[in-house]
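> With the input below, show me the fold.
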Amino acid sequence: MLQYVGRSHRSRDGAKRLTEVVTRMSKLLGLPSGWICGIVNGSGTGACSMALQNFLGPRPVDTFISDSFAQYWANEIENLELAPQTRHLCAFGDFPDTNGIDPCHDIVLVLNGTSSGVCPANFDWISLNRTGLVIADAVSAAFTREIDFERIDVLCWSWQKALGGEGGHGMIALSPRAQARLEAGERKPVARLMKLHLPDGSVNAAFFEGRTISTPSMFAVEDILSALDWADACGGLPALLKRVADNYAAVAEWVSNTPWIEWVCKNSSVRSMCSITLRLTREQLPAGTRDDGEIISRMIRLLEDENAAFDIWSYGNAPPGFRIWAGPTIETDDLAALCQWLTWAYHATVGNNIASEAMTDRQTDLAQR
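A predicted model of the protein is given here:
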């Protein structure tokens, strides 16, 4: 039986390992000089809630409702009455208009929407001379896309999404501008688990040096350090971004050659490269088909029965379709095989069955796992 003999983060060894996580994560992500970083409970969700509750209030805030999680943050701002809010809306599968944003306002946005497959095309619309802060949910954007740190002030992400670490822990990083807001801000009530200040009102400097607010699992700490070892061995951030680009290219080629499937996000300039969201092309559905959701459901059940794919349903409140993670921990060959499996499942579902012997060697291998 495996026995863990490590100590908690209160011990010298535990504190050293937590500090190592902060240092190595900051380096891999490329945080600029002057930024500070800390470990948060509750994964990326906890980090985003911490950011909203600690920083919002002094100024109006603009939120960009590009996916389900952006909607969650807008609702939290409203429900907790954190700041006067303007919501910028758009159709599902697109990103809101970013013209005419007041640089005096705070901004809250999601850098990669996993439910819609949408992300901001760039950050050029965010003023370098702004007086407001930009709070970014980067849960699935960290290590999957380039981030312009000159136009972001508070960055939130998780251990598990792009690096494959254990769930339950996240990170929050602050620019010098965000640190200045924290130091000068009014001491409004914040839950203890979310508070970035000490009882005397001063900034909790120890938190940004690796000391967590609540004790994390040291198993999880060792797991994320192993994930960081893997990322470094791959070649660091440039290599992780290339893996994402290769994954996207493999799926994009299949979509372009498959008339019955299409992107949920038709605007390629705001399409996520790692959160693949697809739907059936209505014009290609069999005559008399009224519910594409039923076809999708049958296809996914077929793939699950064959042990070929799991958890590729579209997000709960998204239109029926497929949601496929194509982050850096995913192998391009596996995504290419999944595309073949989807083709098989589609034809089997709509009546043009493909005999099992027509499967490729790769499909057969996957089915036997």
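> going forward, measure contacts between C-alpha atoms and count neighbours the same way
Will do.
> can you map out the helices along this structure?
12-29, 43-55, 68-79, 176-184, 218-234, 236-256, 292-305, 332-350, 361-367 (DSSP state H).
> Just say which of these is most tucked in.
For the helices of the chain, the largest average neighbour count (mean count of other CA atoms under 10 Å) is found in helix 43-55, namely a mean of 23.
> can you list the residues that contact it?
With contacts defined as CA atoms under 8 Å, 6 or more residues apart in numbering, helix 43-55 is touched by 40-41, 73, 77, 82, 135-139, 154, 156-159, 167-172, 178, 181-182, 185, 190, 194-196.
> Which of these fall in strands?
When the contacts of helix 43-55 are checked against strands (DSSP state E), the matches are 40-41, 135-137, 154, 156-158, 169-172.
> Do I have it right that residue 8 meets residue 221?
No: the pair residue 8 and residue 221 fails to qualify as a contact (CA atoms under 8 Å) at a distance of 10.4 Å.
> Report the contact partners of the residue positioned nearest the centre of the chain.
In the chain, the centroid-proximal residue (CA atoms, centre = their mean) is residue 140; its distance is 1.7 Å. For residue 140, the residues meeting the contact criterion (CA under 8 Å, 6+ apart) are 111, 112, 113, 114, 157, 158, 161, 162.
> same question, residue 23
By CA under 8 Å, 6+ apart, residue 23 has no neighbours at all.
> do you know how far it is from residue 259?
Remark: distance between residue 23 and residue 259 (CA to CA, to the nearest Å) = 47 Å.
> One more, please, to line up against the first structure:
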Amino acid sequence: MTQKPSTRPADPRFSSGPTKKRPGWEPAALAGAPLGRTHRGGIPKARLAEALERTAAVLEIPDDYRVILTPASDTGALEGAMWSMLGARGVDVFACDEFGKRWLTDAKQELKLSDLRTFWADYGSAPDYRQADFDRDVIFTWNATASGVRIPDGDWIAPDRTGLTICDATSAAFAMDLPWDKLDVTTFSWQKCMGGEAQHGIAVLSPRARERLRDHRPSWPVPRVLQWFEAGEEDSKMFEGSTINTPSLLCTEDYIDALKWAEREGGVGRLVARTDANYAALAQWADGADWIDFLAADRAIRSHTSVTLKFSGADLSGRTEEERWAVSRAMGALLDLEGAAFDIIPHPKAPAGLRIWCGPTVDADDLAALGPWLDWAYGEALAGAGA
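Presented below is the predicted three-dimensional model:
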């Protein structure tokens, strides 16, 4: 049995969402939030506009793109895009985990699109994006948070497309290189790579996306919180911080604080580098462990943020999935009790194993210190399960 390590990670927060806050964060960072005031004018409105402006600056979004704030996190943002913009032409949906499957289900069962093609790959694999038809609207997830699979680049996206590309980038924005010229609608939330509080979503709209909002109205009723039509106007107040419903100014202040940290770090390039270094630190341990492996066998598509691992050793060979999940849960409980790692069991729909966040707010030293604790917890969990 592996001996309990003597050195713990300095910060045990490895949750895949909401994620760890930026290094050095303290509640005092929120002291300037204009609380108890309306979001429709004055300083609160300026704070909302500042959040959008800093988002565009940090992510190096093209000047002719626009950023809006949406309700209901990335889920609300992606559904706002679908409900407000689809129906003008056929749609292709690519999915490979529980979250991408939600967009597929919305298109099929809620919007009931008559001209719909769906492409599904099981956990740990990627769909064949080469089958995309860019005369149609194409919906895809850049980083599948629950399966640890990412899209490595945008080479497969046609530059001369006539349809829109709609990208769920919630575990990729601020941590991976996104080809903005290939993306027409890009959605994400504050609570992933930037460690912000939940509730709000962000959408980045290309000129072609705004043209769709201006010229097209779906045949179905669109709930108010999913209506983006105003963003089709060139002088839309949504680009200046006007919101569909009431935002949290406390959450906004927290997001601005994270964006200021990103600027101090050196911008999106530095955040991507931090993420890659974090992944490398964890991968060095995983490659040397004989009981665990990446859920995604193909290195090219492995996520560098939501790193998802599966049991691979002889100890659990032949065991049922529920027995394997019992080991996952036991490991999570042991590491939580020891203060060595919080929230590292996989998404409930994923295979048993581990899921460890390696986004830009995490430190590589903590991931290097985590490996021995995972070895210890696995041995303890096996012993407790009688394996």
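> Any idea what the TM-score is?
A TM-score of 0.89 describes the superposed chains when it is computed by TM-score structural alignment, normalised by the length of the first structure; 349 aligned residues with a CA RMSD of 2.1 Å.
> Include distance to residue 319 of the first structure when you put the helices of the first structure into CSV, please.
Conversion of the helices of the first structure to CSV gives the following (distance: least, CA to CA, whole Å):
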stretch, distance to residue 319 of the first structure
helix 12-29, 33
helix 43-55, 23
helix 68-79, 12
helix 176-184, 37
helix 218-234, 33
helix 236-256, 18
helix 292-305, 8
helix 332-350, 18
helix 361-367, 28
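> what's the closest of the ones you listed to residue 274 of the first structure?
With CA to CA as the criterion, residue 274 of the first structure lies closest to helix 236-256 of the helices of the first structure, at 6.1 Å.
> What angle do helix 332-350 and the closest one make with each other?
Going by axes from the mean of the first three to the mean of the last three CA atoms, to 10 degrees, helix 236-256 of the first structure is angled at 30 degrees with respect to helix 332-350.
> so helix 236-256 of the first structure matches what in the second structure?
Aligned by TM-score structural alignment, helix 236-256 of the first structure falls on residues 267-287 of the second structure.
> roughly how far out does the matching stretch sit from the chain middle?
The chain centroid and the centroid of stretch 267-287 of the second structure are separated by 16 Å, computed with CA atoms, centre = their mean, to the nearest Å.
> How about the contacts made by residue 47 of the second structure?
Contacts were defined as CA under 8 Å, 6+ apart; by that measure residue 47 of the second structure touches 241, 252, 253.
> which residue in the first structure lines up with it?
Going residue by residue (TM-score structural alignment), residue 47 of the second structure aligns to residue 17.
> which residues make contact with stretch 328-344 of the first structure from outside it?
Stretch 328-344 of the first structure has contacts (CA under 8 Å, 6+ apart) with 143-144, 162-164, 240-241, 243-244, 246-247, 250-251, 254, 299, 303, 308-309, 326, 353-354, 362-363.
> Surely residue 96 of the first structure is in contact with residue 70?
No: under the criterion of CA under 8 Å, residue 96 of the first structure is not in contact with residue 70, lying 11.4 Å apart.
> Pull up the overlap in contacts between these two.
residue 64.
> How much space separates the nearest residue to residue 51 of the second structure once chain neighbours are set aside from residue 32 of the second structure?
For residue 51 of the second structure, the nearest residue in space outside its immediate sequence neighbours is residue 256; the separation is 5.5 Å by CA to CA, 6 or more residues apart in numbering. For residue 256 of the second structure, the distance to residue 32 of the second structure (CA to CA) stands at 11 Å.
> And for residue 232 of the second structure?
From residue 232 of the second structure over to residue 32 of the second structure (counting by CA to CA), the distance is 33 Å.
> Just want to know which of those two has more residues nearby.
Here residue 232 of the second structure and residue 32 are set side by side on neighbour count (other CA atoms under 10 Å), and the busier one is residue 232, at 20 against 10.
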